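Asker: next one to model:
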Amino acid sequence: MQDFRNLEVWKLAHQFTLIVYEVTKVFPGDERFGLVSQLRRASCSIGSNLAEGCGRGSDADFARFVQMSQGSASEVDYQLLLSRDLGFLPDEEYQTITEKLGSTRRMLNALLSRLRKS
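Answerer: The predicted structure follows:
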């Protein structure tokens, strides 16, 4: 068992979640319980699954939670695209945030590969 706070991918996921919370503050009020809530929960789930996986007893268990983090990242990816297409997220902001998400996804893939090899 390891402290999730020591994982670079968790640190990146946490920073990404903070950004999602910030950009969704300006979304329309009628999206508060819709897209805003979904985006925030899915982005938070990336880091949450990493934290939970660190508390598991084996690399195989941890790998399962890394895969769940990957699924949440894919969910966020779509929700950001939808936000942009609905006009809630300007193109420049969309590009910046999806680049950060891409970095997180690459680190998740690398972590999963290492866990599967051990």
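
Asker: CA atoms for contacts and neighbours, from now on please.
Answerer: OK.

Asker: so which bits of the helix or strand hosting Cys44 are buried?
Answerer: Using DSSP states H and E, Cys44 maps to helix 35-54. Under the neighbour-count criterion of 16 or more other C-alpha atoms under 10 Å, helix 35-54 has 35-36, 38-51, 53-54 buried.

Asker: here is the second sequence; please produce its structure so I can put it next to the first one:
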Amino acid sequence: METFKFEKLRIWHTSMDFGELIFEVSGRFPNDEKYNLISQIRRAADSIALNIAEGSTGQTNKEFRKFIGYSLRSLAEVVTCLHKAKRRKYLNDSKFSAFYKQAFVLMNSMGAFRATLKERK
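Answerer: Purely as a prediction, here's the structure:
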């Protein structure tokens, strides 16, 4: 069976898993956050993997690097939402710390992958 290029990438799989965890935990936030923090964190978390996939279909490494950059920005958005959730007492310190560590590992993995995407001469 043939696969898409992005399906072979560990960062895509990791970001897919991370997005599902964010989806699950955000479902426990208060209902009055449905159109605010829940929506924001879910869209940002999904955007990480979506941008990796979209960028992988580009014609150049430069373009792919740009989309990895978008993914990194989305990850930063998720981390900010996690801080908001912690401040609003939707996440305890332990849960926050676990998600924060996962985000940090993912950020480093994406940054390392982006560094391998040198422009072909």
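
Asker: before we move on, back to that, quick one: residues in contact with the helix holding Cys44 of the first structure.
Answerer: Applying C-alpha atoms under 8 Å, 6 or more residues apart in numbering, the contact partners of helix 35-54 of the first structure are 1-5, 10, 13-14, 16-17, 20-21, 24, 27, 31, 61-66, 68-70, 72-73, 75-76, 79-80, 83.

Asker: now those residues: which count as buried?
Answerer: Neighbour-count burial (16+ other C-alpha under 10 Å) is assigned, among those, to 4, 10, 13-14, 16-17, 20-21, 24, 62-66, 68-70, 72-73, 76, 79-80, 83.

Asker: Tyr90 of the second structure and Arg43 of the second structure: what is the separation?
Answerer: 18 Å (C-alpha to C-alpha, to the nearest Å).

Asker: please, where are all the helices along the second structure?
Answerer: Counting by DSSP state H, the second structure has helices at residues 10-26, 39-56, 61-87, 93-116.

Asker: tell me the residues of the first structure aligned with the second one.
Answerer: Helix 39-56 of the second structure falls opposite residues 37-54 of the first structure when the two are matched by TM-score structural alignment.

Asker: how big's the offset between the matching stretch and the second structure?
Answerer: Mean deviation of stretch 37-54 of the first structure relative to the second structure after superposition (mean C-alpha distance after the TM-score superposition for the first structure): 0.3 Å.

Asker: which residue, other than its chain neighbours, is closest to Ser69 of the first structure?
Answerer: Closest residue in space to Ser69 of the first structure, ignoring its immediate chain neighbours: Ile46 at 4.3 Å, by C-alpha to C-alpha, 6 or more residues apart in numbering.

Asker: identify the residues contacting Asp93 of the second structure.
Answerer: By C-alpha under 8 Å, 6+ apart, the neighbours of Asp93 of the second structure are Lys86.

Asker: any idea what it aligns with in the first structure?
Answerer: Under TM-score structural alignment, Asp93 of the second structure pairs with Asp91 in the first structure.

Asker: now swap in Leu117 of the second structure and tell me
Answerer: So, by TM-score structural alignment, Leu117 of the second structure is matched to Leu115.

Asker: for that match, give its distance to Leu50 of the first structure.
Answerer: Look at Leu115 of the first structure and Leu50 of the first structure: by C-alpha to C-alpha, they are 13 Å apart.
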